[in-house]
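# Predicted model and sequence below, questions to follow.
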Amino acid sequence: MDKTILKEHQAFIRAELDGVVNFWLENGMDSVHGGVYTCLDRTGEIYSTDKSVWMQGRCGWMFAYLCHVYGVKEQWLKASKSCLDFMEAHCINRDSGNRMYFTVTESGLPLRQRRYCFSEGFYAIANAEYYGITGEQVYLDRAREAYELIYKLNHGLIKDPTGFGPKTIADTRTGRGLGDPMIYLNVTAVLRRVDKEQADLYNARAGECANEIFKYHFKPELGCTLETVSPDGTPQLHHTAGRMVNPGHDIECSWFLMEQANFTGDKELHAKAQHMFNLAINAGWDEEYGGLLYFTDCMGKPPEAYEHDMKLWWPHNEILIASLMAYRDTGDESFYQWFEKTLTYCKEHFSDPEHGEWYGYLRRDGKPTMPSTKGSTFKGPFHLPRMLIMVDQMLEELLAK
């Protein structure tokens, strides 16, 4: 480990973090209606005023998390609260069991609701993180309520109050998705950190999530982790959705599991998470152009998604977190090599020193889609700043050794 190089990496990471945070503070925050706009072009100009509810929660969490890691700055805390207030006023369907919308207008009129519980998950972590900074009980209460709602919905303990059924006709085909236990594990980790009173509950739920991921989705015999499986975990290899692998998702999942393993001291779980990472990155890395493919097929057949061979920002963010975490925890140089390889790719293709932030969407050859974008309904101040914060902290730990 060359500490001179680590210091150079840290300097780059910190400069990028400053640029990213300022990009969103200067261009994304809505001073009129509250909340954040995330449909921003390369220069930060807003190209759509519709607002993603996911991003209200993610942005609310991120600015509070910055305060947690680096100390409270009023501008950060104000931005977090703006997103929290906007969600509370406009993004909750009070007539449908407090399920949350997926998109709303800039003033908060509802546009779209989805069956998935991810809006509620990001709302929960935002409120929990804000409580961790301010100690204001109302935010913890909101986080706890959303956390329980997600659990009940994911485990069929209540009917979805929106009336949405499963994605496919249940009598024909049903299954389970990796996203539910994976995201709930991450939500649990945030709540467990700030809500010590319910530690036993969070420990139990985190364990359930890890067990579910490995019981049903992790398929080393197929060389992958499957996004969708039958209710009993049997692969559905006769159709494209059943064979779909999202390598970036698996890599993100791997570091959620590494964190859980570190929390519990479970070395076996950590080793399994490392295996998950290795399978995903080796299956998804594009040897011809570099970077991680968005989707692959576990049997090498054509993926259904049009964007399967694109390079998106967030899977590369997850590689940087997971590879450095694995290297920090094990000292295995192969993980550090993946970190360096990915960081080099990101510097060359995603980073934009002229305008700040990272391009969201690259073609397979590594060139940004045209016109290029820095934000969308699905891209906002979350994956990238989270990575930059976490990598900065892990580099600090490595430099201290």
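Yep, that arrived. It should be emphasised that the depicted structure is a prediction, and the values quoted were computed from it without experimental measurement.

# hey, let's count contacts and neighbours off CA atoms from now on
OK.

# just the strands in the stretch 301-401 of the chain please.
Counting by DSSP state E, counting those that start in this stretch, the stretch 301-401 of the chain has strands at residues 311-312, 361-362.

# and Lys3, which of those strands is closest to it?
Closest to Lys3 of the strands of the stretch 301-401 of the chain is strand 311-312 (CA to CA; 29.7 Å).

# how about the strands in the protein?
Secondary structure of the chain by DSSP state E: the strands cover 51-52, 92-93, 99-100, 103-104, 110-112, 176-177, 218-219, 224-225, 228-229, 244-245, 296-297, 311-312, 361-362.

# Of these, flag the one that's most buried.
Of all the strands of the chain, strand 224-225 has the most neighbours on average by mean count of other CA atoms under 10 Å, namely a mean of 30.

# In terms of secondary structure, what does that one contact?
Counting contacts by 3 or more CA pairs under 8 Å, 6 or more residues apart in numbering; DSSP states H and E, strand 224-225 packs against strand 218-219, helix 267-284.

# related to what we said a few turns ago, please tabulate the strands of the stretch 301-401 of the chain in TSV, including the columns distance to Tyr116.
Below are the strands of the stretch 301-401 of the chain laid out as TSV (distance: least, CA to CA, whole Å):
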stretch	distance to Tyr116
strand 311-312	22
strand 361-362	24
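
# Tell me which stretches of the stretch 201-350 of the chain form helices.
240-243, 247-264, 267-284, 313-330, 333-349 (DSSP state H, counting those that start in this stretch).

# quick one: which of the ones you listed is nearest His383?
Nearest of the helices of the stretch 201-350 of the chain (CA to CA): helix 313-330, 5.8 Å.

# quick one, what contacts the nearest residue to Glu357 once chain neighbours are set aside?
Closest residue to Glu357 apart from its sequence neighbours, by CA to CA, 6 or more residues apart in numbering: Val20 at 4.7 Å. Listed by CA atoms under 8 Å, 6 or more residues apart in numbering, the contact set of Val20 reads Gly356, Glu357, Trp358, Pro381, Pro385.

# Is it possible to get CSV of those that adds distance to Ala241 and neighbour count?
Putting the contacts of Val20 into CSV (distance: CA to CA, whole Å; neighbours: other CA atoms under 10 Å) gives the following:
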residue, distance to Ala241, neighbour count
Gly356, 36, 22
Glu357, 32, 29
Trp358, 30, 23
Pro381, 29, 26
Pro385, 31, 25
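
# putting a second one here so we can go through both:
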Amino acid sequence: MTIWGIEAERILDYWIQYTKDEKYGGFYGRIDIYNQIDPFAPKGSVLHSRILWAFSAAYNWKPKEEYKNMAERAYTYLKSHFWDPVHGGVFWTVTRSGIPLDTHKQTYAQGFYLYGLIEYYKAFKDSKVLEEALEVFHLLESKCKDPLNPGYFEAFDRAWNKIEDHIISPGRDKSMNTHLHVLEPYTELFELEKGAEIKQALEDLFSIFRDKIIWKDTLQLFFDKDWAWSEGSYSLGHDIETSWLLRKAGKVLGKDIDIACNSLAYASMGIGIPALREENGEVHWWVQAEAMLGCLFAYESTEDQYFLDQIVMLWKWIENALICENGEWYWGVDSSGNKLEQHDKVGLWKCPYHHVRSLLILDNWAFRYPQKLLLKV
């Protein structure tokens, strides 16, 4: 096992040991940087969906019984407490005891639930789970899709009436982030089910990124319903994440997007090294994990040693700055290198997804080409 596989196991073991809510079921909604559980924190659908994805993916990587148990726990809780039995779709949050709390339907959350279901199906081959995944796909297409313009709206009430978004893109109709995390599960679904409707939906998303979201060597973030945008904020983490997720979508569709994706990767890493920073100078955990993957896919496309060197540099920075002694990673550091103590170790947005995915893929890749990367770290 590589250093990345070892670290993936450490993170997964942390979630097994510390995050299960044995009283109310599912997983705690928040654990702070000092490993203190907030027993009253609401539980999020994105958190539980990402746990479902992570432990299903871990089981596909290494079929351990404890990984299966965690995946089943997440799946059961999502179905029992987050799924709306009346209107379909998952709620945003429930109380600690599993009572629906914020019952609005966020497109972003439906995308992650679909992503988790697909990986769970890959791990355990339960046909009813694939049927459930297809049901979520059809909900996204019938409820979330803009009927007049390309793309998907952000937020809806419980009965799927469009509402103003307050989570991903306040004050705007559409976002890069939501479309990225619909593209992500649609790519995986199309690999399983080559249906015409799924293919068309994925092709439409691919075209949206190519023609509307990518602008020169970066991504525009927020849009109105007609895809009008104004220059302003950037997100290096999403730039580098998109560079490999869009490349993967293009591969399954048989469409070439390498030039645009390579440009995103070169531009992101050129700005960011030794670690990709936010506009305020902070360095966040998930961005570094996605940067390693973006560099990996860019290397496979370009064979430019530069990208392997960046993976090594990023990993050494992560080892020094982010890895916690008792497991998991810190959220990040500020512009002076101090830990961001106000951010969670476990929470609505802090989940075993970005870094576990990066580490599992790196572990598999390094064994294929040890002379290229494994011996450098």
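Yep, that arrived. What you are looking at is a predicted structure, and each value in this text was computed from that prediction instead of being measured.

# After superposition, what's the TM-score, could you say?
Both chains were compared after superposition, and using TM-score structural alignment, normalised by the length of structure 2 their TM-score is 0.87; 359 aligned residues with a CA RMSD of 2.5 Å.

# returning to what we had before: right, and the strands of the stretch 301-401 of structure 1 - which one's nearest Met276 of structure 1?
Going by CA to CA, the one of these nearest Met276 of structure 1 is strand 311-312, 20.0 Å.

# quick revisit: map the residue nearest to Glu357 of structure 1 onto structure 2.
In structure 2, the residue equivalent to Val20 of structure 1 is Ile11, according to TM-score structural alignment.

# what about that match, distance to Leu359 of structure 2?
According to CA to CA, to the nearest Å, Ile11 of structure 2 and Leu359 of structure 2 sit 10 Å apart.

# Spatially nearest residue to the aligned partner of Ile99 of structure 2 in structure 1 (excluding sequence neighbours)?
Matched by TM-score structural alignment, Ile99 of structure 2 corresponds to Leu109 in structure 1. In space, and not counting its chain neighbours, Leu109 of structure 1 is closest to His90: 6.8 Å by CA to CA, 6+ apart.

# for structure 1, which helix is longest?
helix 3-27 (DSSP state H).

# Under the alignment, what does Val283 of structure 2 map to in structure 1?
So, by TM-score structural alignment, Val283 of structure 2 is matched to Lys311.

# Its match contacts Tyr359, doesn't it?
No. Using CA atoms under 8 Å as the test, Lys311 of structure 1 is too far from Tyr359 to be in contact (10.2 Å).

# returning to that earlier point: can you give me the buried ones in the longest helix of structure 1?
7, 9-10, 13, 16-17, 19-21, 23-25, 27 (16 or more other CA atoms under 10 Å).

# how about those in TSV, adding distance to Asn282 of structure 1?
Below are the buried residues of helix 3-27 of structure 1 laid out as TSV (distance: CA to CA, whole Å):
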residue	distance to Asn282 of structure 1
Lys7	28
His9	24
Gln10	26
Ile13	25
Glu16	27
Leu17	28
Gly19	31
Val20	29
Val21	32
Phe23	33
Trp24	34
Leu25	37
Asn27	37
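
# coming back round to it: verify the stated contact: the residue nearest to Leu109 of structure 1 with Glu106.
No. Contact criterion CA under 8 Å: His90 of structure 1 and Glu106 do not qualify, at 10.0 Å.

# Check what contacts stretch 99-114 of structure 2 and list those residues.
Applying CA under 8 Å, 6+ apart, the external contacts of stretch 99-114 of structure 2 come out as 42, 45-46, 49-50, 81-82, 89-95, 133, 136-137, 140, 144, 152-158, 160, 177-179, 181-182, 184-185.

# residue in structure 2 matching Phe256 of structure 1?
With TM-score structural alignment as the matching criterion, the partner of Phe256 of structure 1 in structure 2 is Leu245.

# Contacts only, for its match.
Leu183, Glu184.

# so how far is Ile31 of structure 2 from it?
According to CA to CA, Leu245 of structure 2 and Ile31 of structure 2 sit 29 Å apart.

# Ok, Lys145 of structure 2 next?
With CA to CA as the criterion, Lys145 of structure 2 and Ile31 of structure 2 are 35 Å apart.

# neighbour count winner among these two?
More crowded of Lys145 of structure 2 and Ile31, by other CA atoms under 10 Å: Ile31, with 20 against 17.

# In contact with Leu293 of structure 2, which residues?
So Leu293 of structure 2 contacts Glu241, Trp244, Ser358, Ile361, Leu362 (CA under 8 Å, 6+ apart).

# ok, for the aligned residue in structure 1 for the fourth one, nearest residue in space, not its chain neighbours?
Under the alignment (TM-score structural alignment), Ile361 of structure 2 pairs with Met390 of structure 1. Setting aside the residues directly before and after it, Met390 of structure 1 is nearest to Ile321 in space (CA to CA, 6+ apart), at 6.9 Å.

# likewise Thr302 of structure 2?
For Thr302 of structure 2, the spatially nearest residue (CA to CA, 6+ apart) is Asn262, at 7.9 Å.

# The one you found -> structure 1?
Per TM-score structural alignment, Asn262 of structure 2 is aligned with Gln274.

# pretty sure its match is touching Glu252, no?
No. Gln274 of structure 1 lies out of contact with Glu252 (CA under 8 Å); the separation is 11.4 Å.

# residues in contact with Ser56 of structure 2?
Neighbouring residues of Ser56 of structure 2 by CA under 8 Å, 6+ apart: Tyr67, Lys68, Ala71, Gly116, Glu119, Tyr120, Lys122, Ala123.

# can you pull the contacts of Asn35 of structure 2?
Lys345 are the contacts of Asn35 of structure 2 under CA under 8 Å, 6+ apart.

# so how far is Ala321 of structure 2 from it?
Taking CA to CA, one finds Asn35 of structure 2 at 17 Å from Ala321 of structure 2.
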